[in-house]
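Colleague: pasting the structure only:
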């Protein structure tokens, strides 16, 4: 169950990180509230997952999902460049996430 919570926390991190681009510096109420709720929910789920997973693994997976997801959505939704080197390094992030899970002992 901790891994499911961690996956959802990571996906929420992707959501709130992309959501920040729509808050206009937290001056737009609806995107700001949704982004803030995503931040709180993501952190809560991370903290629940970290009760039974090593914190280094939990945090690393959470950050990896968030960074890779935000980079990919930035390319797909926000027109950020999708160059071969960027895609390669996103793939490396995902390999690291899988490696942390595989070596966590849980």
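Modeller: Looks like it arrived, so ask away. This structure is a prediction, so every number in the text was calculated from the model and none was measured. Numbers count the residues shown, from 1 in each chain.

Colleague: all contacts plus neighbour counts: C-alpha atoms, from now on.
Modeller: Will do.

Colleague: so where do the helices sit in this structure?
Modeller: 2-19, 29-49, 55-78, 84-102 (DSSP state H).

Colleague: could you say which of those is packed most deeply?
Modeller: When those are scored by mean count of other C-alpha atoms under 10 Å, the highest mean neighbour count falls to helix 2-19 (a mean of 22).

Colleague: so that one versus helix 84-102, what angle?
Modeller: Comparing the axes of helix 2-19 and helix 84-102 via axes from the mean of the first three to the mean of the last three C-alpha atoms, to 10 degrees yields an angle of 150 degrees.

Colleague: would you mind pulling the contact partners of helix 2-19?
Modeller: 31-32, 34-36, 38-39, 41-46, 48-50, 52-53, 58, 61-67, 69-70, 73-74 (C-alpha atoms under 8 Å, 6 or more residues apart in numbering).

Colleague: here's the one I want to compare it with:
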């Protein structure tokens, strides 16, 4: 159950980061509300997952899911760079997240 909470928390991190980008510095109401609410839920779910998972592993995976997801949305929907070097760095993050999951079982 802790792993499911952690994965959902990481996915919500993607939502809140993109929503806050769309909030334009908290000048747009609904993206701001969505960002703040999903951030709160994500933090609560991370906290619950930390009851059963090592802090370093859980935090690294949470951040990794968020970083990869936000980068993917940026590339696919926001026109951000998909240079080979950027993709290689994202691959390294992915390998780290998968590796940590495999090590922790």
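Modeller: Cool, got the structure. Here the structure is a predicted model, which means the values were calculated and not measured.

Colleague: after superposition, what's the TM-score here?
Modeller: Once superposed, the chains reach a TM-score of 0.96 (TM-score structural alignment, normalised by the length of the second structure), with 105 aligned residues with a C-alpha RMSD of 0.8 Å.

Colleague: show the contacting residues for the residue sitting nearest the centre point of the second structure.
Modeller: In the second structure, the residue lying closest to the centroid (C-alpha atoms, centre = their mean) is residue 66, at 1.4 Å. By C-alpha under 8 Å, 6+ apart, the residues touching residue 66 of the second structure are 10, 11, 12, 13, 14.

Colleague: and which of those is nearest to residue 103 of the second structure?
Modeller: residue 10 (18.6 Å; C-alpha to C-alpha).

Colleague: quick one: residue 71 of the first structure and residue 50 of the first structure, what's the gap?
Modeller: 25 Å (C-alpha to C-alpha, to the nearest Å).

Colleague: give the equivalent position in the first structure for residue 7 of the second structure.
Modeller: Aligned counterpart of residue 7 of the second structure in the first structure: residue 7 (TM-score structural alignment).

Colleague: most distant residue from the middle of the second structure?
Modeller: Most remote from the centre of the second structure, using C-alpha atoms, centre = their mean: residue 27, at 23.1 Å.

Colleague: show me what that one lines up with in the first structure.
Modeller: In the first structure, residue 27 of the second structure lands on residue 27 (TM-score structural alignment).

Colleague: make a markdown table from the contacts of residue 66 of the second structure and add distance to residue 98 of the second structure to it.
Modeller: Shown next, in a markdown table, are those (distance: C-alpha to C-alpha, whole Å):
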| residue | distance to residue 98 of the second structure |
| --- | --- |
| 10 | 14 |
| 11 | 15 |
| 12 | 19 |
| 13 | 18 |
| 14 | 18 |
